[in-house]
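Enquirer: coordinates only, no sequence provided:
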């Protein structure tokens, strides 16, 4: 398959996904194989919560729409155009790349899957037990569009064998295991990361409401979710809590409410000082990783010192949200809408796949 052919297949997948929306899914006559896949995918979206309690239809639809926006001919061309030389010089021998995927948010491993296939390699995929259905379904759709992909996509349940490289995602503990187990293979091993926001006290209500999207989307389970706030000395959280009120309905979701009650109780029993609005607690803490339903905060003296701190902690941080206060910061409300060229952990997956022997 040529690169252009592979791109066109993923564009067709984007067209298929574009039919599915929380406000109402509508079939388009121009989309291939709807007679086979449309109804079953709509059913799968609504069954996903039975497979993983955090995968509500709202969250699955959001993930799907994010990929609809990404999988356009224009975006794929923009993403891959910088690698023209690497594609030309790349080893023509097909590699089998083992993918060990996370399952914290819907389709979290799709970018790695896309990267392996688009670079002309074979994907040997071990899905997370928390997300075993969405990607295999989309893989079937891709194969229906081009049968040449049939031998390029393999899902495994047991031990991974006969592969040339590996991309594995897990927590800090499993990452140490991965690093040892795959020490003889070229690899990308991803660990725990969290995202932070820098506030000045001058943010508009709209910006703070958008920050709520960064905090509450996927119930805060993603590495791109903001779990830590940096605020100036004397910062008042009144405007912050007023903006967060937009997301109050999250407490009506039982799994989130259980986490809120539990984590709040743990904090209070430990005599920690909390600010609480009935569905979100915020606590002064130096850590980046806050539990579900909680956000940590820390005061800063000046932005220059804070920037140095963030540089030193870069291996713990996935992304930073601010009003252009730091290089490469992300706008409020945009953390869960990464572009194809926004690589996890800032590791260029395409370069890795094209240059690994």
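Expert: In hand now; what should we look at? These numbers come from a predicted model, not from an experiment.
Enquirer: switch to C-alpha atoms for all contacts and neighbour counts from now on
Expert: OK.
Enquirer: ok, for residue 344, nearest residue in space, not its chain neighbours?
Expert: residue 318 (7.0 Å; Cα to Cα, 6 or more residues apart in numbering).
Enquirer: presented hereafter is structure B, for comparison with structure A:
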């Protein structure tokens, strides 16, 4: 125990970086049978977590956790070389695989004690990641705790729906906190995109079956835009209809549009409808036309508090811009809601 205690105190920022880099290396070289076993267990707990979705999430995390990027990212913050006893509670969502990983990374790298309230929908993957880090670097084991209740934490980071955010604000409002609500992402098209770019955008729509806050739920298109080439480019994602839950959503939403005689386009796996609403149901993509550059900017700005990121290859005056095909591959400094989690943790 004395040896372990000594090791804890030697967990400098560089040691913490190296620990997560080891996890990154492991994820990038994970054996196929271990990955399939893990994905099967995750899918057993949440049918949306297919092996493809789990693989995508773990690959993205593995690529993110390289020493060079971690060092560059951490160097921007006044992170304490000494570990703290500060208890940071993290209430995690479970809409896509390992969605709470970045919050956990920030807390542990900042030197605090992480108390994780896992979502039942994503408990398998997050528990595996926590356990794997402890196996690779035993000194890190004492820095993370899986918790059912977060009564005694000093700081809170909570992600959920608009309804749960109200509860979190009431319950944790007196503690330093980051409380996140529902967000979604949008894309901008100009009519000059290539077929390859349109297919890249498709991955931002269909990865994780559209369940993530970085998934595109709406596209903004010019008034004269012809949707046919865009829809044709999405055919490569028709496999989503093979997922029973996605297909059930598609059948239901299509029937609603037909019964209500609401104008829409139908690819056989995606319903596309004109709407001023922002958040579309699973298997539905909204579109809205813009008259000119200023009209587009006005529309985007009005929705800023509900937009996670804007996917486009166009240059516009908006902070959270990502290129086509990159929405589900966030970088270390791509913070949810644009709130700098690491800065918050180094100040609290």
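Expert: Looks like it came in fine. All figures in this text were calculated on a predicted structure; none of them were measured in a lab.
Enquirer: TM-score for this pair?
Expert: Here the superposed chains carry a TM-score of 0.93, computed using TM-score structural alignment, normalised by the length of the second structure; 336 aligned residues with a Cα RMSD of 1.5 Å.
Enquirer: isn't residue 322 of the second structure right next to residue 316, touching?
Expert: No: when contacts are counted by Cα atoms under 8 Å, residue 322 of the second structure is not listed as touching residue 316 (11.0 Å).
Enquirer: and these two? which has more neighbours close in?
Expert: residue 322 (20 against 14; other Cα atoms under 10 Å).
Enquirer: centroid-nearest residue for the first structure?
Expert: Closest to where the C-alpha atoms of the first structure average out (Cα atoms, centre = their mean) is residue 108, at 4.8 Å.
Enquirer: mind checking what it lines up with in the second structure?
Expert: Using TM-score structural alignment, the equivalent of residue 108 of the first structure in the second structure is residue 99.
Enquirer: surely its match touches residue 90?
Expert: No: applying Cα under 8 Å, one finds residue 99 of the second structure not in contact with residue 90, separated by 11.9 Å.
Enquirer: distance check, residue 257 of the second structure against residue 67 of the second structure.
Expert: 50 Å (Cα to Cα, to the nearest Å).
Enquirer: out of those two, which sits in the busier spot?
Expert: Between residue 257 of the second structure and residue 67, counting by other Cα under 10 Å, residue 67 is the more crowded of the two (18 against 15).
Enquirer: quick check: residue 298 of the first structure is in a helix.
Expert: No: secondary structure of residue 298 of the first structure (DSSP: H, G, I helix; E, B strand; the rest coil): strand, not part of a helix.
Enquirer: the aligned residue in the second structure for it - nearest residue in space that isn't next to it in sequence?
Expert: Residue 298 of the first structure maps onto residue 288 of the second structure when the alignment is built from TM-score structural alignment. Leaving aside its chain neighbours, residue 288 of the second structure sits nearest to residue 220 (5.0 Å; criterion: Cα to Cα, 6+ apart).
Enquirer: in a strand, that's where the one you found is, yeah?
Expert: Yes: under three-state DSSP, residue 220 of the second structure falls within a strand.
Enquirer: need the helices for the stretch 51-200 of the second structure, in chain order.
Expert: 51-64, 67-74, 101-109, 123-136, 162-172, 195-206 (DSSP state H, counting those that start in this stretch).
Enquirer: with the first structure superposed, average distance for the last one?
Expert: Right, the one you point to is helix 195-206 of the second structure. In the superposition against the first structure, helix 195-206 of the second structure averages 0.4 Å from its aligned positions (mean Cα distance after the TM-score superposition for the first structure).
Enquirer: roughly how far apart are the alignment partner in the first structure of residue 239 of the second structure and residue 270 of the first structure?
Expert: In the first structure, the residue paired with residue 239 of the second structure is residue 249, using TM-score structural alignment. As for residue 249 of the first structure, its distance to residue 270 of the first structure is 28 Å (criterion: Cα to Cα).
Enquirer: what does residue 193 of the first structure give?
Expert: Separation of residue 193 of the first structure from residue 270 of the first structure (Cα to Cα) stands at 25 Å.
Enquirer: still on that earlier bit, quick check: nearest residue in space to the residue nearest to the centre of the first structure, chain neighbours excluded?
Expert: Distance criterion Cα to Cα, 6+ apart; nearest residue to residue 108 of the first structure, sequence neighbours excluded, is residue 102 at 6.6 Å.
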